[in-house]
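Trainee: Sequence plus predicted model, see below.
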Amino acid sequence: MAQHDYPGNGFSYRGSIHNHTVHSDGAGTVEALIAAAARAGLDFLIITDHNVLADQSQQGWRQGVLTLIDIEVHDPELVPERNHCLTLNVSEDVSPFARDPQGLIDAVRERGGLTFLAHPIDPPGKLIPECFPWTEWDIEGFTGVELWNFMSEFRPYATNKAKAVIMAYFPQWFTTGPWPEMLAKWDELLQRQPTAAIGGPDAHAQVYHLGPLKRRFLPYDYCYRAVNTHIITPEPFTQDFEHDKALLYDALAAGRAWIGYDMLHATEGFSFVAEGREGVVHMGESAPLRHGLTLRVRTPASGHIKLIRAGSGVVAETKGRELRHRPQQPGAYRVEVWKRWRFKSRGWIFSNPIYVS
């Protein structure tokens, strides 16, 4: 476990949400995923098999990783398939509610759980046309959205077999960030209600064949060094499962988190806070719009920092490691940080918002 101090008496932890095992359509056992997470130095791992709650007796602190088992729910009879939902902090199988998305969200909330819409914007590809977007946008009461689904980002890039082979061996050449349409949808939601965001690998680690070629695409070890969710807690993990589990889910529910593409450069050391008379306010929290309120961003390496107000776009930006801004309007303010690699700007850090009211 690699605990990091965070401004305002907080603590940050890095982990992976949205992972599949042999209990659904993943290639690895629960034990294999935990071992890969430990090798990557993750602090937590959330397994979300399709429509099955795997053996929760395997939850706990395993090989130094806080391991949790939840469910990704969808209606298997819906054609075309769509409306996948990550249901977290559940102790029973809620997949029977899958047919009615609002009913599912309500049932999970009544049980004290969280609901994140999985890969809500999920464009098809020329070579791989199947996709699983979210279409029921009249719902309410869900916790948040999966802003960056790592695996689904690659599908549209596979426009032909040759490109698919290159992508299988060099996926880092293709990674860019969340879909622009997803960022725009999140800003639309934020103008109506607080909406937390997470990122996940959607890890399956399946082997694909093309003629004589055989390749495991995005193995677990690779995924856990790529797109991660970093949480902020008010007190440190203690290795007590129930205590630490509550801290983790509370952080995700509030949006005290950022999404980091840690393969590009480790994102530990990032911070986005509001500083004012009330002290330090974290992501997912509210700060009153008063004289002297300052939004401050710090990054562990240089990048293109953008401060965005939902509905207004970029309100401040700089290239470097720090940005300060005094907001003039209420709203949901969030941060994007981009870095160039191989002649292309790539998404590096995506914060949850601070709500200035």
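Mentor: That came in fine, so what should we check first?

Trainee: going forward, measure contacts and count neighbours with C-alpha atoms only.
Mentor: Will do.

Trainee: the helices in the stretch 201-350 of the chain, which residues?
Mentor: Along the stretch 201-350 of the chain, counting by DSSP state H, counting those that start in this stretch, helices occupy 220-223, 241-254.

Trainee: how about the residue nearest to residue 135 when sequence neighbours are not counted, secondary structure?
Mentor: Excluding the flanking residues, the one nearest residue 135 by C-alpha to C-alpha, 6 or more residues apart in numbering is residue 83, at 6.4 Å. For residue 83, the secondary-structure state derived from DSSP: H, G, I helix; E, B strand; the rest coil is coil.

Trainee: ok, now how distant is residue 83 from residue 18?
Mentor: 15 Å (C-alpha to C-alpha, to the nearest Å).

Trainee: again with residue 328
Mentor: To residue 18, residue 328 is 37 Å away according to C-alpha to C-alpha.

Trainee: didn't residue 26 look like it was pressed against residue 203?
Mentor: Yes: counting by C-alpha atoms under 8 Å, residue 26 does reach residue 203; the two are 7.3 Å apart.

Trainee: adding another structure so you can compare the two:
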Amino acid sequence: MNFHIQLTRHLTPADQAAGPYVYLPFRLPQPARRLHVAYRYSAAISSDQVHGGNVIDIGLFDPRGHDFPGGAGFRGWSGSARQEFTIGLEEATPGYLPGPLPPGEYQIILGLYRIWEAGAHVDVHVQAELDPTLDATAPAPPSLAPRRLPPLPAPTWLRGDLQSHTVHSDARGTLEQLVARARDLGLDFLAITDHNTVSHHPFLPTLADERLILIPGQEVTTYRGHMNVWGTSRWCDFRCRTDQEMAAVIRLAHAHGGVCSINHPKTGGPPWEYSTDLPVQAMEVWQGPWPHHNAESLALWDRLLAAGRRLPAVGGSDYHCPADKETNFLRLGQPTTWVQVDEPDVAGILSAIVAGRSCISATPDGPRLDLRGEAGGQVAVMGQSLPGQGGEAPVHFTVEVWGGQGRTLRLVADGRPALEQPIRQEQAIVHASLPVARYMRAEVVGDMDPALLPVDAPPVDLRGWRWALSNPIYITGA
């Protein structure tokens, strides 16, 4: 390395109150073959801890700029998961984008996640291997060629997981290890949603095949809530503090073909502190094992539906792939989202999610639900609408359940239980005519058998777990 600079900063709670991000600029006088950044800060604690120290995240923008939203010079982000990273012409530390390193002003971005009362002293060391003979052309953003799979009978149900993480953010497992686990479970699709980066996207086409559709994703991880973006390799900004700034990021995602979904709006999620009126296309109502406060997300979703909001529900495990054996309660495919698609590709899956033609099950093996309705001579499936019948006139519903034997089917009308019926067969069909004003959805409920818990599972309430959730059928003219 023939270039070195040290950047220092003392950060206080006042700095954090002024804004959650601080930039440390430095200038490369010539193109570089390699750039290495290492940082340390005082009183470092785990991001899971709330008190007693500091948590400071890190990332990098190159001379193309760091304007909000979606600064063109974004080169990567590692949160607080790494103390150093390297960017080269053809390779980079996971979470960062390889490519030319042109001369000009770079910005180290520090995220002030937690700053304790004593403040934090930060040291950043930047080293570079300069080479004036290099082409300084900026790297092109990653691109993905859509993979067309052999046609399937349409419409077809596919099962998959919509939130997962690898070594490209804060998990230890590789993309290859995550994909192997998905194949072992028989998943048809998998969204890989590493935090605040798209560095994993260029590798996805070579890992996907006719057995597994890989959805390019990113979890926009802000200090006020998380949001998945699926279906675009355009990096979507996380530097949001207000509803207006989050709306700008959503517009950016939509402009590049992305689908946006609120993640885990519940205690410990972390919760969603932005408005639920933002133009997202889905909500992660079920994240990880059911007792992890998912009842809060479900209750929020019911309130939104009862108020007239049409917002499809999805599930995601939030699985952080380990490098070796499973080490916690989170498991890939728990829960699993099922989608009914006309085309077995990324676009077909995302279209089904946006349309609400999907349901959620506790595991890849089910149980699974399908809900249909009929009123006024019209027929509707999940995500569609039926005309209101006025007063107490009932609407006819049919629910088909696979794998729910021994549990209870519950129909929920306008946020309140409208029918409960034991499921006594492996495949059951239930008919019901019920009054409904806004929406009807279905769920499978039942207690958890403690023998089915992992041996390292923490103490949890075994009562009233959800085993499957449908999306609603909406009622118009209410």
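Mentor: Looks like it arrived, so ask away. This one's a predicted model, so the numbers in the text were calculated from it and none came from an experiment.

Trainee: Got a TM-score for the two of them?
Mentor: Overlay of the two chains. TM-score (TM-score structural alignment, normalised by the length of the first structure): 0.75; 300 aligned residues with a C-alpha RMSD of 2.8 Å.

Trainee: and the residue nearest to residue 135 of the first structure, what pairs with it in the second structure?
Mentor: Applying TM-score structural alignment, one finds that residue 83 of the first structure aligns to residue 225 in the second structure.

Trainee: go on, residue 25 of the first structure?
Mentor: Match for residue 25 of the first structure (TM-score structural alignment): residue 170.

Trainee: that's a strand at its match, yeah?
Mentor: No: counting by three-state DSSP, residue 170 of the second structure is not part of a strand but coil.

Trainee: show me what contacts it?
Mentor: 78-79, 81, 194-195, 320 (C-alpha atoms under 8 Å, 6 or more residues apart in numbering).

Trainee: Tell me how far residue 239 of the second structure lies from residue 378 of the second structure.
Mentor: 46 Å.

Trainee: who's more crowded, the two?
Mentor: The neighbour comparison of residue 239 of the second structure against residue 378 (other C-alpha atoms under 10 Å) goes to residue 239, with 21 against 10.

Trainee: What is the burial count for the nearest residue to the more buried one once chain neighbours are set aside?
Mentor: Among residues not flanking residue 239 of the second structure along the chain, residue 222 sits closest, at 6.5 Å (C-alpha to C-alpha, 6+ apart). Neighbour count of residue 222 of the second structure, defined by other C-alpha under 10 Å: 21.

Trainee: show me what contacts residue 222 of the second structure?
Mentor: Here residue 222 of the second structure is in contact with 238-241 (C-alpha under 8 Å, 6+ apart).

Trainee: Among those residues, which one sits closest to residue 256 of the second structure?
Mentor: residue 238 (16.1 Å; C-alpha to C-alpha).

Trainee: got a list of what the closest one touches?
Mentor: By C-alpha under 8 Å, 6+ apart, the neighbours of residue 238 of the second structure are 196, 220-222, 249.

Trainee: Run through the helices of the second structure in chain order.
Mentor: 13-18, 175-185, 204-207, 243-255, 294-306, 346-355 (DSSP state H).

Trainee: Output those helices in a markdown table; the columns should cover mean neighbour count and distance to residue 404 of the second structure.
Mentor: Converted to a markdown table, these look like this (neighbours: other C-alpha atoms under 10 Å; distance: least, C-alpha to C-alpha, whole Å):
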| stretch | mean neighbour count | distance to residue 404 of the second structure |
| --- | --- | --- |
| helix 13-18 | 13 | 50 |
| helix 175-185 | 16 | 19 |
| helix 204-207 | 14 | 34 |
| helix 243-255 | 18 | 37 |
| helix 294-306 | 19 | 20 |
| helix 346-355 | 20 | 23 |
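
Trainee: Which of residue 328 and residue 18 of the first structure has more residues huddled nearby?
Mentor: residue 18 (25 against 11).

Trainee: so what's residue 261 of the second structure up against?
Mentor: Residue 261 of the second structure touches 227-229, 280-284, counting by C-alpha under 8 Å, 6+ apart.

Trainee: Between the residues you listed, which sits nearest residue 303 of the second structure?
Mentor: Of the contacts of residue 261 of the second structure, the one sitting nearest to residue 303 of the second structure (C-alpha to C-alpha) turns out to be residue 283, at 12.8 Å.

Trainee: Alignment lookup: the closest one to the first structure.
Mentor: Checking TM-score structural alignment: residue 283 of the second structure goes with residue 145.

Trainee: ok, back up a step: can you list the contacts of residue 238 of the second structure in a markdown table and add distance to residue 41 of the second structure?
Mentor: As requested, those are exported to a markdown table (distance: C-alpha to C-alpha, whole Å):
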| residue | distance to residue 41 of the second structure |
| --- | --- |
| 196 | 22 |
| 220 | 25 |
| 221 | 22 |
| 222 | 21 |
| 249 | 30 |
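
Trainee: Mind checking which of these are in strands?
Mentor: 220-222 (DSSP state E).

Trainee: could these go into TSV alongside distance to residue 447 of the second structure?
Mentor: Shown next, in TSV, are those (distance: C-alpha to C-alpha, whole Å):
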residue	distance to residue 447 of the second structure
220	34
221	33
222	35
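
Trainee: quick check, nearest of those residues to residue 159 of the second structure?
Mentor: residue 220 (23.6 Å).

Trainee: For the counterpart of that closest one in the first structure, give me its contacts.
Mentor: Taking TM-score structural alignment, the alignment pairs residue 220 of the second structure with residue 73 from the first structure. Under the criterion of C-alpha under 8 Å, 6+ apart, the contact list for residue 73 of the first structure reads 50-51, 84-87, 94-95, 98.

Trainee: cool, residue 7 of the second structure as well?
Mentor: 24, 123-126.

Trainee: what about the nearest residue to residue 243 of the second structure once chain neighbours are set aside, how many residues close to it?
Mentor: Computed as C-alpha to C-alpha, 6+ apart, the closest residue to residue 243 of the second structure that is not its neighbour in sequence is residue 274, at 5.7 Å. Neighbour count for residue 274 of the second structure, taken as other C-alpha under 10 Å: 19.

Trainee: Give me the aligned partner of residue 274 of the second structure over in the first structure.
Mentor: Match for residue 274 of the second structure (TM-score structural alignment): residue 136.

Trainee: same thing with residue 309 of the second structure?
Mentor: Match for residue 309 of the second structure (TM-score structural alignment): residue 193.

Trainee: number of nearby residues for that match?
Mentor: Counted with other C-alpha under 10 Å, residue 193 of the first structure comes out at 11.
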